[in-house]
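>>> sharing a sequence plus its predicted fold:
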Amino acid sequence: MDSPLDVTTTGGVQVWTLNQTETGNAITDLSFVEAIERAVDEANENLEVRAIVLTGAGKHFSSGGNVKEMADGQGMFGLDERAQRRAYIAGIQRVPRALSRLEVPIIAAVNGAAVGAGCDLAMMCDIRIASEKAFFAESFVQIGLIPGDGGSWFLPRAVGYERAAEMTFTGDRVDAATALEWGMVSRVVGLDDLLPAAHELAARITKNPSHSLRMAKRLLQESRTSPLDTVLGMAAAMQPLAHRDPEHQSRLDRWRSR
């Protein structure tokens, strides 16, 4: 059986590839949850990793939940209400919690369909690039469900409340051009250009010192929910650490020698 998440490292860039093409890269299996947690922990430990590209194998980015298992009442989908609630907490909800503690900038390279939990997975990333063939759908209501994986928290922060409400209440698709107009993605490129564009962006990120990148990401994440004074206090505590970093000193030395 293929690994649900393939991880490759080249220089300071890791590529995480969703690799369950037989299910459209569904991400509700516990094996994927555990794989994403391992990948996050290993990236956090490895200070040489400075950027991550997340993409999907085959024609889909991610189809989200395994609808066949839902229809057949398999696994967590066959449990009673109390057990299923616990299964969500102990299962798919571990993914947003893991990605929220990821210290490294992560770029979603959305190659195709990003549906349901797959759409939410893309929203959990720091930056999104889409191919012309990509589309997004917060499609839970169309099968009588709600976003159970944190989508109601991530999507409004990506596109604003009103557009998130439109996507959530209709379940309709948003094509790549509309996603760009809405600010859901930072750019749209041809499918063949998608990974090169993601790697080019990752290379621009990895030129920068590891410690300052990780602290800058933490400040951005904190700014989503914290008041200004809290973020300023964190910045005041972090900046002296950045000043003492040897990479900062080497950059200053290069600037002086220009």
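Right, received. Where do you want to start? In this text the structure is predicted, and so the values were computed from the model without any measurement.
>>> contacts, neighbours, all on C-alpha from now
Will do.
>>> measure the nearest residue to residue 25 once chain neighbours are set aside to residue 161 for me?
Leaving aside its sequence neighbours, residue 25 sits nearest to residue 62 (Cα to Cα, 6 or more residues apart in numbering; 4.7 Å). Counting by Cα to Cα, to the nearest Å, the separation of residue 62 from residue 161 is 23 Å.
>>> now swap in residue 117 and tell me
To residue 161, residue 117 is 18 Å away according to Cα to Cα.
>>> which of those two has more neighbours?
Comparing residue 117 with residue 161 by neighbour count (other Cα atoms under 10 Å), the higher total belongs to residue 117, at 27 against 14.
>>> please report how far the more buried one lies from residue 90.
In this view, residue 117 and residue 90 are 16 Å apart by Cα to Cα.
>>> how about residue 23?
With distances taken as Cα to Cα, residue 23 is found 21 Å from residue 90.
>>> do residue 145 as well
Per Cα to Cα, residue 145 is found 19 Å from residue 90.
>>> for comparison:
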Amino acid sequence: MSIILLEKRGPIMVMTLNRPDAMNALGEEGDGPAIAAACNEIVADPEIRCAVLTGAGRAFSAGGNVKAMKEKTGAFSGKPHIVRNGYRNNIHMIVKSLYNMEVPLISAINGPAIGLGCDVACMADIRIASEKAKMGVTFLKLGLIPGDGGAWLMPRLIGASRAAELLFTGDVIDAHKAAEWGLVSKVVPADELMDEAMALAERIAQQPPQALRLAKTLMRHGNTASYETIMEMSAAAQALMHETEDHLEGVDAILEKRTPDFKGR
């Protein structure tokens, strides 16, 4: 059974973490390549304008497979240099492929998102939580540190102080606290979560796909690149967008006071 299921709904791809009996725990051998392949498939499809990531069953993801840690199997097996490669070639593939995906990504957090699962949810551009969701970066409770890049990501999302509090205490917070802290942008009833996520994805999917992907790329590079670098990238990207049919369609739609129909050309 693959860790990830894909369901194409028009211009939107729904990605479902699919290990419900283990609360969608991650880190088994092959998880990284499977999720990376799914992300590559989405990016390669010009019809896809947005993706939604959620979890099967009652959890988004309980994080790393604690049983595998105990048994030292999968990504957690072998001597330190082997475990290092397990992180680099498996777990890191999960988070990197999600974070670097050109298509805008929404996390629909349907239940607990803990440890690695929390960081996976946070790789998305936008996060919506069910009232049943809980989030925590509980690595220290296992005698570990965030081995998945969370120490880089979390301060950028919620600020250094709150990121430190979340990591150093190992506290698990509810959906409303997550919204207050900026980990998620919206909290909705559990039975409305996917409807809300899909409605948002559909609004995003109405945008011109080439410009949409480039806009996301600029935002991602904006986390690390200098102001001058982003300005140069923006000028070059904008020059390309001026040559697209979608740009002309957008201009015409405004002048004609109608809804644009972007074709990705």
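Good, I have the coordinates. The structure displayed is predicted, hence computed values, not measured ones.
>>> fetch the TM-score of the aligned pair.
The pair, once superposed, lands on a TM-score of 0.97 when counted by TM-score structural alignment, normalised by the length of structure 1; 257 aligned residues with a Cα RMSD of 1.1 Å.
>>> about what we covered before: so for residue 145 and residue 90 of structure 1, which residue has more residues nearby?
Between residue 145 of structure 1 and residue 90, counted using other Cα under 10 Å, residue 90 has the larger neighbour count: 13 against 10.
>>> list the contacts of that one.
By Cα atoms under 8 Å, 6 or more residues apart in numbering, the contact set of residue 90 of structure 1 is empty.
>>> equivalent analysis for residue 156 of structure 2, please.
Residue 156 of structure 2 makes contact with no residue under the criterion Cα under 8 Å, 6+ apart.
>>> what range in structure 1 matches the helix or strand harbouring it?
Residue 156 of structure 2 is part of helix 150-158, with elements assigned from DSSP states H and E. Counting by TM-score structural alignment, helix 150-158 of structure 2 pairs with residues 151-159 of structure 1.
>>> residue 102 of structure 1: neighbouring residues, count only.
Neighbours of residue 102 of structure 1 (other Cα under 10 Å): 21.
>>> in a strand, it, correct?
No - counting by DSSP: H, G, I helix; E, B strand; the rest coil, residue 102 of structure 1 is not part of a strand but coil.
>>> ok, now how distant is the nearest residue to it once chain neighbours are set aside from residue 256 of structure 1?
The spatial neighbour of residue 102 of structure 1 that comes closest, neighbours along the chain excluded (Cα to Cα, 6+ apart), is residue 40 at 5.6 Å. Distance of residue 40 of structure 1 to residue 256 of structure 1, computed by Cα to Cα: 37 Å.
>>> neighbour count: those two, which is higher?
Using other Cα under 10 Å, the more surrounded residue of residue 40 of structure 1 and residue 256 is residue 40, with 19 against 8.
>>> hmm, that one is touching residue 99, no?
Yes - here residue 40 of structure 1 reaches residue 99: they are 6.9 Å apart, a contact under Cα atoms under 8 Å.
>>> please enumerate the helices of the stretch 51-200 of structure 1.
Here the stretch 51-200 of structure 1 has its helices, by DSSP state H, counting those that start in this stretch, at 67-72, 81-90, 94-100, 117-123, 151-159, 161-170, 176-181, 191-206.
>>> buried deepest among those, which one?
Mean neighbour count, computed with mean count of other Cα atoms under 10 Å, is highest for helix 117-123 among these, reaching a mean of 26.
>>> what helices and strands are in contact with that one?
For helix 117-123 of structure 1, the packing partners by 3 or more Cα pairs under 8 Å, 6 or more residues apart in numbering; DSSP states H and E come out as strand 60-62, helix 151-159.
>>> now tabulate these in a markdown table and tack on distance to residue 139 of structure 1.
Listed next are those as a markdown table, based on distance: least, Cα to Cα, whole Å:
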| stretch | distance to residue 139 of structure 1 |
| --- | --- |
| strand 60-62 | 13 |
| helix 151-159 | 11 |
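>>> minimum distance to residue 82 of structure 1: which of these has it?
If you check each of those against residue 82 of structure 1 by Cα to Cα, helix 151-159 wins as the nearest, at 21.5 Å.
>>> now the closest one against helix 161-170, angle please.
140 degrees (axes from the mean of the first three to the mean of the last three Cα atoms, to 10 degrees).
>>> now helix 151-159 of structure 1, how far from the chain's geometric center?
The chain centroid and the centroid of helix 151-159 of structure 1 are separated by 12 Å, computed with Cα atoms, centre = their mean, to the nearest Å.
>>> mean shift between it and structure 2?
Superposed on structure 2, helix 151-159 of structure 1 shows a mean distance of 1.0 Å to its aligned residues (mean Cα distance after the TM-score superposition for structure 1).
>>> who's in contact with residue 115 of structure 2?
By Cα under 8 Å, 6+ apart, the contact list for residue 115 of structure 2 reads 62-64, 136-139, 146.
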